[in-house]
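Participant: Only the shape, not the letters, is given here:
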């Protein structure tokens, strides 16, 4: 199953991809108006059953993709997360990863244009794997960490390189409006029974 957030007929919702169309789950699942709410409520199995028995409401090519989670509580990114990238930046591998944040306004949905800011000509793409956390937790043992991952998605983590290099902090080059793309959809890790 593939879950997504979308806009159709001027209305924002979330749904499931089915037969080259979208089943609008947001209009059918009481108490869940966003994909984030569905994940937090632990209702993915219910959504999967509903999608399996419902005809698509919209052709996939008629919707506008929104960021998979348009209303995130936070977006935490891991920088320099593979050896080749560390080497190309001239840095060294460290025991602790470099972390930085992005803001919701810095992302758009799949097939939406990402924007190069006027203040820079050093705009770069970075294909990333996004992990969406669906279950809250704290002080989670490493062996149980993946129990909290609701699913996976694609992320074009656009970087404004000259601004990113202004300081040792990445934040300045990662937060320009509409500079990254999130989607097209979330592939859940577990559907339940």
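Facilitator: Received, thanks. This is a predicted model, so every value here is computed, not measured. Numbers count the residues shown, from 1 in each chain.
Participant: Only C-alpha atoms from now on, for both contacts and neighbour counts.
Facilitator: Noted.
Participant: My reading is that residue 6 lies in a strand. Confirm?
Facilitator: Yes - with DSSP: H, G, I helix; E, B strand; the rest coil as the criterion, residue 6 is located in a strand.
Participant: Who are the contact partners of it?
Facilitator: Remark: with contacts taken as C-alpha atoms under 8 Å, 6 or more residues apart in numbering, residue 6 is in contact with 12-15, 63-67.
Participant: rerun at 7 Å
Facilitator: 12-14, 63-66 (C-alpha atoms under 7 Å, 6 or more residues apart in numbering).
Participant: ok, now residue 77?
Facilitator: So residue 77 contacts 99-101 (C-alpha under 7 Å, 6+ apart).
Participant: can you check residue 8 too?
Facilitator: If a contact means C-alpha under 7 Å, 6+ apart, then residue 8 has 63-64 as its contacts.
Participant: Keep only those of the contacts of residue 6 that are in helices.
Facilitator: Among the contacts of residue 6, no member is found in helices (DSSP state H).
Participant: Including distance to residue 46, could these go into CSV?
Facilitator: What follows is the contacts of residue 6, written out as CSV (distance: C-alpha to C-alpha, whole Å):
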residue, distance to residue 46
12, 21
13, 17
14, 14
63, 23
64, 25
65, 23
66, 22
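Participant: could those go into a markdown table alongside neighbour count and distance to residue 141?
Facilitator: Compiled in a markdown table, the contacts of residue 6 are given as follows (neighbours: other C-alpha atoms under 10 Å; distance: C-alpha to C-alpha, whole Å):
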| residue | neighbour count | distance to residue 141 |
| --- | --- | --- |
| 12 | 19 | 37 |
| 13 | 19 | 34 |
| 14 | 26 | 32 |
| 63 | 17 | 40 |
| 64 | 18 | 39 |
| 65 | 24 | 35 |
| 66 | 25 | 33 |
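Participant: and here's the other structure:
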């Protein structure tokens, strides 16, 4: 199932992406008098019962009388795929070729840092370039959305705790990232964690460690790889984090970026993101996440 959030009259609503468009879950549920979750948070915490309810919503919306509740993709304003996570945890240098291009040692344990909710943004958003940086870089990433509380989880069972996966862009202000040994300042500027366009549930994705991943800027491909190049797999990342802190439903894990980022190029070839640049992240089975960078001046 492909799930998303969109904005309408100042409120965030739950949607389901189907071939015909976007189902407005609340509107369809009300019309057909169905008891279904009306928010992503409610769904994530509700389990299998709520998924069964959404299947009924999909069936009702597919009926010819349900068509008014199927919206066109172009008619909606997307919200971040997850709007209120307790934690946003990121993994640095997790692709072998990316570590090599930045001349970094191959990590022996996951390098963890964080972003905050102020960094969340959505498919279709315009993201302001911070006035404190002219070195903003793109990073296509696979995001894990947790669906169950996970503490001290074994690798073998780790993926059972996943709700779904989505595209992410770990936007990074490199000059701020380098300022100290802590990367946080360069990673959590406003809007620097686009997520979307939707979450694909774990059952539809299958193996998250075998997905093609790419990034383009203004239509020119900059990154092209596969999650198979990750040093630490999704299950090992979840297990590792859960040994140190409890993961809860709705938490987001960004799993690292492949080679091809600006900072990996020779200094005389680095062209950082500028006003008007359109950045697209594409991941197999997960769709395309597009944002536009805009000047702060």
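Facilitator: Noted; the coordinates are in hand. Treat the numbers as computed from the prediction; the structure is a model and nothing was measured.
Participant: what TM-score comes out when they're superposed?
Facilitator: Remark: TM-score between the superposed chains equals 0.91 [TM-score structural alignment, normalised by the length of structure 1]; 191 aligned residues with a C-alpha RMSD of 1.9 Å.
Participant: just to revisit the earlier point, which of the contacts of residue 77 of structure 1 does structure 2 keep?
Facilitator: Cross-checking those against structure 2 gives 99-101 as conserved contacts, using both residues aligned by TM-score structural alignment, their matches' C-alpha atoms under 7 Å.
Participant: For the contacts of residue 6 of structure 1, which ones persist in structure 2?
Facilitator: For those, the subset whose aligned partners also touch in structure 2 (both residues aligned by TM-score structural alignment, their matches' C-alpha under 7 Å) is 12-14, 63-66.
Participant: and of the residues you listed, the nearest to residue 40 of structure 1?
Facilitator: Checking the kept ones among the contacts of residue 6 of structure 1 against residue 40 of structure 1 by C-alpha to C-alpha gives residue 14 as the nearest, at 14.1 Å.
Participant: Please tell me I have it right and that closest one contacts residue 5.
Facilitator: Yes - proximity of residue 14 of structure 1 to residue 5 meets the contact threshold set by C-alpha atoms under 7 Å, at 4.1 Å.
Participant: Now the common contact residues for those two.
Facilitator: Overlap between the neighbourhoods of residue 14 of structure 1 and residue 5 consists of residue 35, taking contacts as C-alpha under 7 Å, 6+ apart.
Participant: Show the contacting residues for the equivalent of residue 140 of structure 2 over in structure 1.
Facilitator: In structure 1, the residue matched to residue 140 of structure 2 (TM-score structural alignment) is residue 127. Each residue near residue 127 of structure 1 by C-alpha under 7 Å, 6+ apart is listed here: 155-157.
Participant: Of those, which is the most crowded?
Facilitator: Each of these was scored by neighbour count (other C-alpha atoms under 10 Å); the top score is that of residue 155, with 24 neighbours.
Participant: still on that earlier bit, can I get the contacts of residue 77 of structure 1 in a markdown table including neighbour count and secondary structure?
Facilitator: As requested, these are exported to a markdown table (neighbours: other C-alpha atoms under 10 Å; DSSP: H, G, I helix; E, B strand; the rest coil):
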| residue | neighbour count | secondary structure |
| --- | --- | --- |
| 99 | 14 | strand |
| 100 | 15 | strand |
| 101 | 15 | strand |
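Participant: between those, which is nearest residue 166 of structure 1?
Facilitator: Each of the contacts of residue 77 of structure 1 was checked against residue 166 of structure 1 using C-alpha to C-alpha; the closest is residue 100, at 14.6 Å.
Participant: Need the counterpart of that closest one in structure 2.
Facilitator: By TM-score structural alignment, residue 100 of structure 1 lines up with residue 113 in structure 2.
Participant: residue ranges of the strands in structure 1, please?
Facilitator: With DSSP state E as the criterion, structure 1 has strands at 3-8, 11-18, 21-24, 58-59, 64-65, 75-79, 98-102, 107-109, 123-124, 127-133, 149-156, 159-160, 180-182, 187-188.
Participant: With distance to residue 143 of structure 1 as new columns, can these be given to me in JSON lines?
Facilitator: Putting the strands of structure 1 into JSON lines (distance: least, C-alpha to C-alpha, whole Å) gives the following:
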{"stretch": "strand 3-8", "distance to residue 143 of structure 1": "26"}
{"stretch": "strand 11-18", "distance to residue 143 of structure 1": "30"}
{"stretch": "strand 21-24", "distance to residue 143 of structure 1": "35"}
{"stretch": "strand 58-59", "distance to residue 143 of structure 1": "40"}
{"stretch": "strand 64-65", "distance to residue 143 of structure 1": "34"}
{"stretch": "strand 75-79", "distance to residue 143 of structure 1": "19"}
{"stretch": "strand 98-102", "distance to residue 143 of structure 1": "21"}
{"stretch": "strand 107-109", "distance to residue 143 of structure 1": "31"}
{"stretch": "strand 123-124", "distance to residue 143 of structure 1": "35"}
{"stretch": "strand 127-133", "distance to residue 143 of structure 1": "15"}
{"stretch": "strand 149-156", "distance to residue 143 of structure 1": "12"}
{"stretch": "strand 159-160", "distance to residue 143 of structure 1": "32"}
{"stretch": "strand 180-182", "distance to residue 143 of structure 1": "27"}
{"stretch": "strand 187-188", "distance to residue 143 of structure 1": "19"}
